[in-house]
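Student: here are the coordinates; sequence isn't available:
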């Protein structure tokens, strides 16, 4: 059982706009909202990195660049270039998508090399690295295998989904990922988390970061609940 303040809840959230048609005005709004609510990070397409990093300069809100997004179907060299370019442009965190084709081929050595390459590039610059599985395309055995690889390589997070696949995060997958990866790697739940009940359930299942475009709605709902019940914290029991 853990207890969290409203600000601590906000710090679990990666405030997200990954739409292909997002404008500078949209990015400005995203960053302003992140500052207002004190979210942990803005999750954006890689091309928006420098723009958002400049807007968030001097704050403790991270700029998170999505790499090989949303399909993951680029070479390791291409993902590495994208990663390094994002870091050079001010990214504090990297979320990259695995090569699902190679997972289907059971080419685990490739996937380990891919993960190690991106994690090393991030950690050499003290940048957080998250690995997106896109679970809706994977079997439970494939999710577990990727978590086992991550347990060895040790990125900072493994992540459920891009939000652009057939489905998003579910509690069973979050539990499986956390149980497999252990305590040295965290789990990020993303995709379809749109209300405070789902948010709290993902935390209870073991997620330690939540990617959502509904962060404002979630925090406002939690604030209302705390105000009505005269609470300064909300307890979240772990269910795994």
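Tutor: Right, received. Where do you want to start? Note that the structure is a prediction, hence the values are computed from the model and not measured. Numbering: from 1, shown residues only.

Student: For the rest of this, base every contact and every neighbour count on C-alpha atoms.
Tutor: Noted.

Student: residues in contact with stretch 70-87?
Tutor: Stretch 70-87 has contacts (Cα atoms under 8 Å, 6 or more residues apart in numbering) with 46-47, 49-50, 65, 67-68, 94, 96-101, 114, 117-118, 121-122, 127, 162, 164.

Student: hmm, try it at 7 Å
Tutor: Residues outside stretch 70-87 that contact it (Cα atoms under 7 Å, 6 or more residues apart in numbering) are 46, 49, 65, 67-68, 94, 97-99, 114, 118, 162, 164.

Student: In addition, the following structure is provided for comparison:
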């Protein structure tokens, strides 16, 4: 299994060779950089299963699901190279840092290999660095 990493960059020198021209890009190159995401509050178990099957079939970098679905996604993707990601403090980032830390630990315990954390949007918009760094 590859190491967990933030997958939104187009090029990670620790994992991939640079693409020298557009003609060198393959569907697999693109797929390996895609986070297949389902964060809708109405997502069902069946939709999560389908998301994981698609990610496995196409070789996506990860699936990103709400915390409640992490264990199911981890089980569905066991043995594959597809990482399981979740978002803590979603959607507003208005949780305390302690709550976000607990949520991240719980997600890791349930099988998440990548954690995205939502910054406190109100603090960011106000330029309130002390609140964002708390």
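Tutor: Great, that's in hand. All figures in this text were calculated on a predicted structure; none of them were measured in a lab.

Student: Put one on top of the other, what's the TM-score?
Tutor: Remark: TM-score between the superposed chains equals 0.78 [TM-score structural alignment, normalised by the length of the second structure]; 113 aligned residues with a Cα RMSD of 1.4 Å.

Student: most neighbours, which of the contacts of stretch 70-87 of the first structure?
Tutor: Among the contacts of stretch 70-87 of the first structure, residue 65 has the most neighbours (other Cα atoms under 10 Å), with 33 neighbours.

Student: what residues are up against that residue?
Tutor: For residue 65 of the first structure, counting by Cα under 7 Å, 6+ apart, the contacting residues are 43-46, 49, 86, 91, 93-95.

Student: Restricted to helices, list those.
Tutor: For the contacts of residue 65 of the first structure, membership in helices holds for 49, 86, with DSSP state H as the criterion.

Student: Take the contacts of residue 65 of the first structure and write them to a markdown table, including distance to residue 146 of the first structure.
Tutor: Compiled in a markdown table, those are given as follows (distance: Cα to Cα, whole Å):
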| residue | distance to residue 146 of the first structure |
| --- | --- |
| 43 | 23 |
| 44 | 24 |
| 45 | 24 |
| 46 | 24 |
| 49 | 27 |
| 86 | 24 |
| 91 | 25 |
| 93 | 20 |
| 94 | 18 |
| 95 | 15 |
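
Student: right, and out of the contacts of residue 65 of the first structure, which lies closest to residue 215 of the first structure?
Tutor: Distance to residue 215 of the first structure across those (Cα to Cα) is lowest for residue 43, with 11.8 Å.

Student: The closest one maps to what in the second structure?
Tutor: Structural alignment (TM-score structural alignment) places residue 43 of the first structure against residue 64 in the second structure.

Student: Equivalent analysis for residue 71 of the first structure, please.
Tutor: In the second structure, the residue equivalent to residue 71 of the first structure is residue 92, according to TM-score structural alignment.

Student: and that match, how many neighbours?
Tutor: Residue 92 of the second structure: 12 surrounding residues under other Cα under 10 Å.
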